[in-house]
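*Asks:* With the sequence up front, the predicted model follows.
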Amino acid sequence: MVRAKQAAQDYRLHERLTEAYMADRVRIQVDFNRLNRTGSPVFDPWENVLPLLALILASLTVMPFNLVAGTLVLVGAMFVYAFLVRPWIARRLRARTIENMLKNAHNWQVLWSYGGVVVTLSDNPRIGVVSPGGDWRAFARRFQGTQELGPGLGETTPGAPPVATPAQRPA
């Protein structure tokens, strides 16, 4: 009974976060180094191995004919991997992580418990929650359905003193 109640609540909170993400009110940031390793639910080993293997094989194909040219191809492959392949892998990992997290509450919880995900407000990126230690449920509870933001998430409450910007604060 308690587990079913918690699952239903998680489903509703997940829906709130999904709606907020689709409305661009929250951002999901991904830690590439934490999620791009064995054991991660979104790790794809072939995505990491095949491009590197292709670049090395290209170099090895040239080396028997001309050692200097093969070495230059290897150095060029190193730069291609560092500046083209790794960012491509990072974009794919980020897209796959967000897609899996937004798919359902179970996937969200699995990825959240693994870590490497940060959910922040789009308007104020300093307000957010970090996995796995942060409480995503408390963060999601602050969103009231289709309303913009709940209290405590950047809105000023009536009667509260205005927040001073850094330029207005005394030195």
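*Replies:* Everything's here; your move.

*Asks:* Only C-alpha atoms from now on, for both contacts and neighbour counts.
*Replies:* Will do.

*Asks:* Show me which residues of stretch 100-115 are buried.
*Replies:* 100-102, 105-109, 111-112, 114-115 (16 or more other Cα atoms under 10 Å).

*Asks:* What are the contacting residues of that stretch?
*Replies:* With Cα atoms under 8 Å, 6 or more residues apart in numbering as the contact definition, stretch 100-115 has outside contacts at 10-11, 14, 18, 34-35, 40-41, 97, 117, 130-132.

*Asks:* Could you rerun that using 6 Å?
*Replies:* Applying Cα atoms under 6 Å, 6 or more residues apart in numbering, the contact partners of stretch 100-115 are 11, 14, 18, 131-132.

*Asks:* need those in CSV with distance to residue 29, can you?
*Replies:* Listed next are those as CSV, based on distance: Cα to Cα, whole Å:
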residue, distance to residue 29
11, 21
14, 16
18, 14
131, 10
132, 13
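
*Asks:* Pull out the buried residues from these.
*Replies:* Buried members of the contacts of stretch 100-115, scored by 16+ other Cα under 10 Å, are 14, 18, 131-132.

*Asks:* take a look at this one as well, against the first:
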Amino acid sequence: MSQLMAEWRQRKQREDDQLHDQLRGAVGAGRVQVFTDPRVLDFPGSPVHQHWDHLLPLTGLMTLALVVLLATNVVVGIVVMTSCTLIHVFGSRHYVAWRLKTRASAYMLADAVQFQTLWQMGGVALVVRGGNEPPCLAPKGDWRKFIRRNLGEGEGQKPEPMANAPVPTRHMASPPPPPPPPMVEPEPEPMADAVEPEAELMPPSAPEPPRTHWESIDDGPPRDAVTPPPSSSSSSQ
């Protein structure tokens, strides 16, 4: 049983890797967009949290205000410091959100395991560009079905059967009997007393004259036939 579970987990991991590769290609081609929520992902301990995203803008603005204050008078320094404070309050969150989205996208597309880790935390949404498909929101949304429905299974991605899985037996059905030969009806033979129509229309032929014995032979009379001797009258003349 444990071996079957291990094989099932390996097959599931291969399917997740294939789907993750499809998602990576779709994001690179611009077909799918990844959105993040900084309020959910930006906290200490998050794999995409970076404290320098908050400290670096504030440090840079305060340093700029201090340099202007020392280089000029107090009035100009106060104006510049106030401007830097307003920029930090209203613009720093957009900078942090942009940095968090960039880091989260790179983290999710690097590996299928990291993608699942960040997906279970929430604060991520997958959106198909130019489609009517609703966004898939983490962690309740099923990202596997979302990829299959919008990107397809892909060629050659068929589930592999487990090696030790029981093979169901099938009853071999007997082949159907061959069809009977077509029945050929014999042609009816003409009856003996039937009268042919052509024989009735033909006029009766005249009887042939009787033939003699010599007419039936092509050659002349035989050579050994005896001819009558000449008469005495002819010899005297």
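*Replies:* Looks like it came in fine. Not measured: the values here are computed from a predicted model.

*Asks:* Any chance you could compute the TM-score here?
*Replies:* Once superposed, chain against chain, the TM-score is 0.72 (TM-score structural alignment, normalised by the length of the first structure); 147 aligned residues with a Cα RMSD of 2.6 Å.

*Asks:* hmm, back to that, if we take the buried residues of stretch 100-115 of the first structure, which one ends up nearest to residue 141 of the first structure?
*Replies:* residue 105 (14.4 Å; Cα to Cα).

*Asks:* In the second structure, what residue corresponds to the closest one?
*Replies:* Applying TM-score structural alignment, one finds that residue 105 of the first structure aligns to residue 112 in the second structure.

*Asks:* From residue 69 of the second structure, how far out is that match?
*Replies:* Counting by Cα to Cα, to the nearest Å, the gap from residue 112 of the second structure to residue 69 of the second structure is 51 Å.

*Asks:* Give the aligned equivalent of residue 75 of the first structure in the second structure.
*Replies:* Under the alignment by TM-score structural alignment, residue 75 of the first structure pairs with residue 82 in the second structure.

*Asks:* Hmm, I typed the wrong one, I wanted residue 144 of the first structure.
*Replies:* Aligned counterpart of residue 144 of the first structure in the second structure: residue 152 (TM-score structural alignment).

*Asks:* Of the buried ones among the contacts of stretch 100-115 of the first structure, which is the nearest to residue 69 of the first structure?
*Replies:* residue 131 (46.8 Å).

*Asks:* How about that closest one: what's its closest non-neighbour residue?
*Replies:* Nearest residue to residue 131 of the first structure in three dimensions, chain neighbours excluded: residue 115, at 4.7 Å (Cα to Cα, 6 or more residues apart in numbering).

*Asks:* Which helix runs longest in the first structure?
*Replies:* Counting residues, the longest helix found in the first structure (DSSP state H) is helix 2-22.

*Asks:* Name the residues of that helix that come out as buried.
*Replies:* 10, 12-21.

*Asks:* Excluding sequence neighbours, find me the nearest residue to the most centrally placed residue in the first structure.
*Replies:* In the first structure, the centroid-proximal residue (Cα atoms, centre = their mean) is residue 30; its distance is 2.3 Å. The shortest distance from residue 30 of the first structure to any non-neighbouring residue, by Cα to Cα, 6+ apart, is to residue 117 (4.8 Å).

*Asks:* which residue in the second structure lines up with the one you found?
*Replies:* So, by TM-score structural alignment, residue 117 of the first structure is matched to residue 124.

*Asks:* dump the residue contacts of that match.
*Replies:* Residue 124 of the second structure makes contact with 35-36, 138, according to Cα under 6 Å, 6+ apart.

*Asks:* No further questions, thank you.
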